[in-house]
Structures are given as structure tokens and as C-alpha cells.
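> Predicted coordinates and the sequence they were generated for:
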Amino acid sequence: MQSMSRATIFVSVGILALSLLLGGCDKKKAPTPPAGPPEVAVLTVQPQSVTLTTELSGRTSPWQVAEVRPQVAGIIQKRLFTEGAEVKAGQVLFQIDPASYQAALASARAMLARAEANLLPAQLRAGRYQELLESRAISQQDHDDAQAAVKQAEAEVAAARAAVENARINMQYTSIAAPISGRIGRSSVTAGALVTANQDAALATIQQLDPIFVDVSRSSSEILQLKRQLAAKTLQTDAAGAARVKLVLEDGTPYPLAGTLKFSEVSVDPGTGSVTLRTLFPNPEQLLLPGMFVRAVLEEGNNAQALLVPQRAVTRSPVGKPMVFVVGAEEKVEARTIKVLRTVDDNWLVEEGLNPGDRVILEGIQRARPGTVVKTVPFGAPAAAEEKK
């Protein structure tokens, strides 16, 4: 009896489970709403005025530089300047022992006095001979000899005066003066050193640092591109046509004063293919020192109709050309090949391939391929921001 009860229970449970299963299959599944087009964030391209700049590495060089060398030989008696200080043109820097040059000057003056003393009797004799010649008391030869003696005495006087002037100049050269104003460096000699005229080693170097040059290099291809843009009037300069230059120091801080582009080299360096540009900066505080590494920012001009696209929107085609995805007619995605000129901050400056009003996709392109219909929202809108999160 117990066996029959268990069998009856098992059959009842099976029937119940089967009825529940068949009832569940009879229920209809709720329909899924159709998915809408993918949403993308777009940026509408509009022309804008952009100041085009180029950052180039360069080094500073002094406005003027002069190496101080002796022009006469002698012993240095004393140094008359402080190393690293400012000196003025004509300021005495070194003093050479002048004793021998003083003696030479005195000797030259004595020779001049003797020559002038010999000239006077020669002139008197020539005058008397002129009177005697008129009365036929002397021969023509005696008269000519007297005139020649006067000329010779005058020549000796002139030579003596030149010797005096030369001795005076050498005497003056014993005081070695600064040829230019500027900051003087360290001295290569001390008191007691023997120096010679026009020696190879300079006694000191003077550099004028206000203003100061900054020399930078630019490739010849970039120079040609800049000239083409100016010819096509896509770039605008000021009335004087001069380019303004800004400076960034080694530590990344901007230099407070602006400079100007002075000239570019007239030839291209065949080794590097670059052209040297020389810029000039005021340096009243002498913050810039010769040989310092800096970065010059050249303001090439202004493009009033520039089309800028964020770099994040630009990809590369299979052949390596830059391209963007835009939303075209009927809200469909299009791949557009573009031509870019350069970077401007975090944007690309587009030369060809885009027109004002084009909508460039910045976010959501992974969900929309060319030909796909999409829903657009402005880049940075709340919906796009939430989706990005």
C-alpha cells in the first residue's frame, strides 16, 4: 500500500510541473522597443581669426663685443676695473709701465727742436743768396744749393714732428682703454705680467648686452611656405611689415619684453638646409646673457579665415592621410580627407577638405561608421557629457 501511495504522489507532482511549463509557454514575450540612431557629439567648424606663431630654439649673442688687446709692449702696472662690472667707452682698464715711452717721447721732441733749429739758418741763408743772385754776386748753383738745404731742413722738421706724434700715440697706448661700453668679463692678466703689441690672447672681453641678439634657425621649406602665404594674402602683418617676436626662457617662463625680427641670412646652410634668423630684444635688466638657450616665438601674421579642428578629431586613413568624420546630408556619417598646415595649440589648421558649417564628430565615432544615420548633439552638451561618463 505504501508503494502505491508513493507512486501516486510522484505522478501527481509530474502532472503539476508539466501543466505549469505548458502554461508558461502560452504567455507571449513583451516586444522590445526599436533602438534609435547612435548619438555623436559634433563641433561645427567656423572661420576665426588666428595669430600664427612658430616656436624656434636659439641662443643669445651680444649686441657688440670687443676683445681688449695691448697695442704696445710692456709690463702691466695695475688693473683699473672690477671684473663683471659695467665699463664706459674710453675708460682706462690697464696701465702699462710708461717710463720707456715717456723717454721716447722726450727724445722725439728734442729731435724736433734740433730740426727746427737747423731750419732757421737755412732759411736765412737762402734769403741772402736770393739777393746776391739778383746782383750776380753768386752763381746759380750756390743759390740752388741754398734752396735745397731749406727743403731738406723742412723735411727733417716734418719727420721729427711725425716721430713726436708716434711717440705720443705709443705713450697714450700705455693706458689701455675700453673700446666700447658694456659689461667686462674676467681679466686674463694681473699686475706684473708682460704683454706684447697685438698679442693673440685678449686681456679681457667687453660685451654690450642691451639690446641683445637672439639667433634662431628655420628650414628653407618653411621660409618658402611663409612667403607663399604672404603672397596669397592669407597672412596679414602690421603696417611696417615687421614681425614681432616673443621669448621663452630656459625654465619655461616668458620673457616680459617683446623683440623684433631684424633680418634673415641671405644664404641657406647646405649642411642643415636652414636659414638663420636674427631677432633683437631689449635687455635693460640684463636678464639675458650671451650663449643662453631660449625659445623664440615668431608671430608670422594673422589668418582671418582660419578653420581649426581639434587634434582629437583627426585620424589617419589607411594610406596615412589625415581625415575626419563629418555629419553630412540626411544626418549620415561621411569620411572626409583633409589637408592640414600646422598645429595651433591643440588644434589643426585645415587648408583643404572642410568648409564653414561642416559638423565634425568629436565623440561617439566608434558607434557610427560611414553611411550610418546618427543623432547629433553639440560637443560639450550635458547629454554628450553624461554619455562620455
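Arrived safely. Numbering: from 1, shown residues only.

> alpha carbons only for contacts and neighbour counts from here, please
OK.

> and the strand of greatest length in the chain, what other elements does it pack with?
Secondary structure of the chain per DSSP state E: the longest strand is strand 48-68. With contacts defined as 3 or more CA pairs under 8 Å, 6 or more residues apart in numbering; DSSP states H and E, strand 48-68 has these neighbours: strand 204-219, strand 293-310.

> what's the angle from the last one to strand 204-219?
When axes from the mean of the first three to the mean of the last three CA atoms, to 10 degrees is applied, the directions of strand 293-310 and strand 204-219 differ by 20 degrees.

> between strand 293-310 and strand 48-68, how big is the angle?
Going by the same axes, to 10 degrees, strand 293-310 makes 170 degrees with strand 48-68.

> Pasting the second one now:
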Amino acid sequence: MSKKNQWLRLSGIVNRPCQSLSTLFALLLFGTVLASCSEGRGKNKKNAELLEVPVFSLTPKDIKVPQTYVCDLQAIQFVEVRSKLEGFVENIYVDEGQEVRKGQALFQLSSAEYNELVNSATAKLMQAKAEEKAASLEVERLKVLVDKKIYSASELELAQSRKQMAESAILEAESMLKNAQVGLSYTTIRAPFDGIVDRIPYKTGSLVKSGDLLTNITDISEIFAYYRITENEYLEYMRGELDKNADTEQMNEQVRETLQGEQEEISLILSDGIEYPYKGRLETMEADFEQGTGSIALRVRFPNPDGLIKHGASGKVQMSNELHDVYLIPQKSTFEIQEYNYVYLVNEENKVNVRSFRPLMRHGLYYVAQDFNTNDKVVLEGIQLLKDEATVKPNPIGEEEVYRSLDLPL
């Protein structure tokens, strides 16, 4: 007996043809039903396992982004007070940190030598004037004698020459006297303008030489803040303010009008991170770009009525940069690889696709970007659970919730 017949006999199919065929068909039908049920359960299980992710639609925004630049703070006037003479410090009339007025005496250097120079120059001037007077009388006397033909005309010419020499001697003596008086005036050092006295390194009795620094005088009633911007930032700013089609002369005139006209007030952040209570205005900029850095310096004037800011302080100027038609991408929606940032976009088939972008800047907890399309759907969070081309179940999130940390007109 063959193995096939032996198997049929054992299974009870042989010798019971009708009953065996019915049983076989029943087994085949049961298998088909089981397969169909298994396939249905697989599809339901797959649908149940779709990841639900929050998504939001991108719309272009017009925003003002604060930009800060490190700046140097300088007094509107800062002068080094130096000695023009060599001498001893006889008196110091002010103290460090004292407010002084223009022309007020600050220091007195030894002046005996310069007093003697003034006296000597005065004596020489008096002598020159006396000689000039004598020469004038001689000329007048000789004129009479020449008219009477008692003396020849040559004698009168000689007398007139001596008078001219006496007059020139007076001029020389007056010049020497003025120089001596100027030298004497240098022994008293006075304030060049209203300001505050800085450190005084030399004390009474010290010997100072010509050019030695005695102190500094600073006027901090107002403060200059100098900061630098790149060439691209400069061009962006100026193109926003000027007519693109203006010729060079018109552009230069527009630059002056722009800098002198109505401008946005600029904030100052001091070194402790607190905003200065007074606002400043942009006044001017340098004429050339710095060769090493390719940047150009701008100057902002701030009032300083309380004297809070001192010369040489540091801080940051803060300006508002207006950006139009940009997209705000929450940082939690992104991941970074090397120099690119990435987000997941959801397409019409509810599949996610990785999209790279380069942000223009950061604004709070958001990236500012331009290379997107209106109504692009971005996965808000949970990106660590996603894979490219994965099918998801999107859960739309409103703009109010997405941008609630920003004061934006929605």
C-alpha cells in the first residue's frame, strides 16, 4: 500500500468518500475564514497604532526683533590735562571726583622763574619804548636843522633809521613779554570745560615735566555709545532708509537727513543687565569700514542727567529690526545636524517628511526663517518619535497656543 493511501486510510477518508469530501471542504472554508479574520485584525491593529502628533500651519508674520550690539560708552568730552611746563606742584585746588566749572583753577605750579621772565621782558619793553622816543625826538630836531641847512640830509636819514630800529625793538620786546606772560599763565592749570576731575597722580611738591598727565576732565552730562555693525547690516539698514535709485550726491544728502531726522529710540542695556531708563538716538557713523573686521562704527547719544554712566563703561545698545513675511518655527519642533536645522512637515497623505532650513536668527524660543510656504504643516512636538515617510494622525493646534509666548497680532 502506498504512503498516500495509507495516510488517507488513517485519516478516515478512504472507504467514506462522501463524508470525507464534506470534511475536506469544511476544513478549507474554515481556513479561509480564519485568514480573513486575521487580515482584518491586522488592519485594525495598524490603524490603531498610528501616532497622533500635534501640527500647526505656517503663516507669514511681520515682527520686530530686538537686536543687541556690544558698545563702548564714552563721555561727550574727555580731555587729558597735562603740564606744559616743568616745575613743582605748589597747590592742588580740587579733589578727585569733584565737579568743576570752565576756567576754574585746578593746579598751581612753581612760578617764580616765570615771574622773573615777565619782569625782564617788561623792563626790555620799557627800554625799547624809551629808545624809540629818544630817536623820535632826534628826528624832529634834525628836521629843523636840515631845513635851515645846518645839517645835511644824510644826518636826518640816519636818525630816521635809528627810530625804525627802536620801533622794531618795541615789537620784539612786546613779543617777549607776551611769551613770558603765556608761560606764567601755564603755571596755573585751569579746567577747559565743565566736568568732573579724574584721578590726580601728582601730589603737592611733586616735580612734573612738560607733557606729564596731571588729571582728566570728563563731561558726562551726555554719553556717546559706539557700536559696530557688519557691512551687510549696514546695507540692509541704509536700503531701508534711502531711495535705491538715488545718485551719489542725493544718497549722501539722504544719509544726512536720515541720521538727523526722526528715528526710532534706541535702548541701552548696562553691564548688570538692567535697561537704562533713558533712550538714545543714532547721530552719525564712521566714513570707512574697518579693514580687519569689515565693520563700521555708529554713534548713539544718550542723556545722562543723573551721572550714572561713567566714561569707559560698557553695555549693549538694543535696536528693533523689522522683519516682514517671515515664519516662526518653535525650537522644540526642530533638531539640528551640523549647520542645518530640520523640521517634520506633514503632507496631504498624512505622511511626515524631513525638511531642512537655515534660520535667519533666534527670537525668544523661536527660529525666524523664510524658506517655507504658507500653510505648510509642521509637527509641533514629539519629533523624537517620528521617522521620515511615516504615516501619522495629525492633531491641529491653533496659532494662539503655538505663539502664546510672543506678543503677536494673530
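Arrived safely. In this text the structure is predicted, and so the values were computed from the model without any measurement.

> How about the longest strand of the first structure, which residues are buried there?
The neighbour-count check on strand 48-68 of the first structure (16 or more other CA atoms under 10 Å) flags 50-53, 55-68 as buried.

> Stretch 190-206 of the second structure now?
Within stretch 190-206 of the second structure, the residues that qualify as buried are R190, A191, P192, F193, D194, G195, I196, V197, D198, Y202, counting by 16+ other CA under 10 Å.

> ditto for stretch 316-327 of the first structure
By 16+ other CA under 10 Å, the buried positions in stretch 316-327 of the first structure come out as M323, V324, F325, V326, V327.

> quick one: contacts for the fourth one?
The contact partners of V326 of the first structure, by CA atoms under 8 Å, 6 or more residues apart in numbering, come to V333, E334, A335, R336, D358, R359, V360, I361.

> among those, which ones are buried?
Listed as buried from the contacts of V326 of the first structure are V333, E334, A335, R336, R359, V360, I361; burial here means 16+ other CA under 10 Å.

> quick one on the thing from earlier: which of the buried residues of stretch 190-206 of the second structure fall in strands?
Using DSSP E, those in strands are R190, G195, I196, V197.

> Might you report the residue contacts of K64 of the second structure?
Shown in contact with K64 of the second structure (CA under 8 Å, 6+ apart): S320, N321, E322, L323.

> which one in the first structure is aligned with it?
If you follow K64 of the second structure across to the first structure using TM-score structural alignment, you land on T51.

> gap between its match and A306 of the first structure?
Note on T51 of the first structure: its distance to A306 of the first structure, by CA to CA, to the nearest Å, is 9 Å.

> Now that R199 of the second structure has come up, it's in contact with N216, right?
Yes - taking contacts as CA atoms under 8 Å, R199 of the second structure lies within contact range of N216: 7.1 Å.

> mind listing the strands for the stretch 201-350 of the first structure?
Remark: strands assigned in the stretch 201-350 of the first structure by DSSP state E, counting those that start in this stretch are 204-219, 244-248, 259-264, 274-281, 293-310, 315-316, 322-327, 333-337, 339-344, 347-352.

> which of the residues in the lengthiest helix in the second structure are buried?
Longest helix of the second structure, by residue count under DSSP state H: helix 112-147. Buried positions in helix 112-147 of the second structure, judged by neighbour count with 16+ other CA under 10 Å: 114-115, 117-118, 120-122, 124-125, 127-129, 131-132, 135-136, 138-139, 142-143.

> counterpart of the following helix or strand past the longest strand of the first structure in the second structure, which residues?
For strand 48-68 of the first structure, the following helix or strand on the C-terminal side (DSSP states H and E) is strand 74-79. Using TM-score structural alignment, the residues of the second structure aligned to strand 74-79 of the first structure are 87-92.

> Distance from that stretch to the middle of the chain?
Between the centre of stretch 87-92 of the second structure and the centre of its chain there are 43 Å (CA atoms, centre = their mean, to the nearest Å).

> Nothing else from me, thank you.
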